[in-house]
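Participant: show me the folded form of this:
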Amino acid sequence: MTSAQYRLRGSSAGTSQLLLVVSDGRGLFLEGMEAVRSAVRQARDANIFLVFVILDNPKDKDSILDIRVPLFKGPGEMPEIRSYMEHFPFPFYIVLRDISALPETLSDALRQWFEFVTAGE
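Facilitator: Have a look, this model is predicted:
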């Protein structure tokens, strides 16, 4: 554990931390959908504010918004095809297509996190 983590843990119990995840957002459920949802819940319960920044294709080709996944309801039933983003487990996410907008996007996320933290005091 670093000294910065120690200081955050040693501060008041209501203090929230910010975790920015920057990824293409694909393959999140390789360990299982419930495992990912459980990790997101554990982070929320630990007062960690998660923001997922999805770096998407700028040409609108093979966009994460176009991905479809099968949803299996029961044995012997045909799967229902749904949008991948309908099952995206992170409540706060940004789909970013222009990488040059990343600094502004991250500063907006940081501003919103400060608002979230100060509103809870």
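
Participant: for the rest of this, base every contact and every neighbour count on C-alpha atoms.
Facilitator: Will do.

Participant: quick check: buried residues in the helix or strand hosting A39?
Facilitator: Using DSSP states H and E, A39 falls within helix 33-45. Residues of helix 33-45 classed as buried by neighbour count (16 or more other Cα atoms under 10 Å): V36, R37, V40.

Participant: turn those residues into CSV, columns for distance to V95.
Facilitator: Formatted as CSV, the buried residues of helix 33-45 follow (distance: Cα to Cα, whole Å):
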residue, distance to V95
V36, 19
R37, 19
V40, 18
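
Participant: the structure of the following sequence is requested for comparison with the preceding one:
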Amino acid sequence: MTDSISRLYSSVLAARDSDVEGSRTAKLMREGMSKMAKKVAEEAVEVSLDAVAGNREALIRESADLIYNLAVLWAGSGITPEEVWEEMDRRERLYGIAEKLPKGSSDHLPKPALSRPRR
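Facilitator: You can find the predicted model right below:
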């Protein structure tokens, strides 16, 4: 799948292994999982606040930041966008595209195949 998120993810993987001075991605990767997770949480809060404030332009910008930081977190965790898309497809088959997995339902659903972190 060649979409913006997949291209972003590929770029994140390339930056992770680079020694480029000033690379935000390489710096986040070096700082570890807690920093990557913290950045996702911070951006999610900013997205939420901009949505509540009705600030459309800021919501768009912060959403892009959230997606970037999520791609960094995935890469740091050895998760690919394709694995996330597979989970979304599985949920669509069970509940429809516009539905979130019901609370507590994950215990009785088939688990997706777990993969080892890729390095």
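
Participant: got a TM-score for the pair?
Facilitator: Comparison of the two superposed chains (TM-score structural alignment, normalised by the length of the second structure) gives a TM-score of 0.23, and 44 aligned residues with a Cα RMSD of 3.8 Å.

Participant: so which residues of the second structure form helices?
Facilitator: In the second structure, the helices defined using DSSP state H lie at 4-16, 24-31, 33-53, 56-77, 81-95.

Participant: most tightly packed of those?
Facilitator: helix 56-77 (a mean of 19; mean count of other Cα atoms under 10 Å).

Participant: what angle sits between it and helix 81-95?
Facilitator: 110 degrees (axes from the mean of the first three to the mean of the last three Cα atoms, to 10 degrees).

Participant: so L20 of the first structure makes contact with Y93?
Facilitator: No - in this structure L20 of the first structure lies outside contact range of Y93 using Cα atoms under 8 Å: 9.6 Å.

Participant: what's the closest non-adjacent residue to Y68 of the second structure?
Facilitator: Computed as Cα to Cα, 6 or more residues apart in numbering, the closest residue to Y68 of the second structure that is not its neighbour in sequence is L8, at 7.3 Å.

Participant: does that neighbour touch N69 like I think?
Facilitator: No - the pair L8 of the second structure / N69 is not scored as a contact, 10.3 Å apart, by Cα under 8 Å.

Participant: quickly list what's touching both of L20 and Y93 of the first structure.
Facilitator: Taking Cα atoms under 8 Å, 6 or more residues apart in numbering as the contact rule, L20 of the first structure and Y93 both touch V51, F52, V53.

Participant: which members of the residues you listed are positioned in strands?
Facilitator: V51, F52, V53 (DSSP state E).
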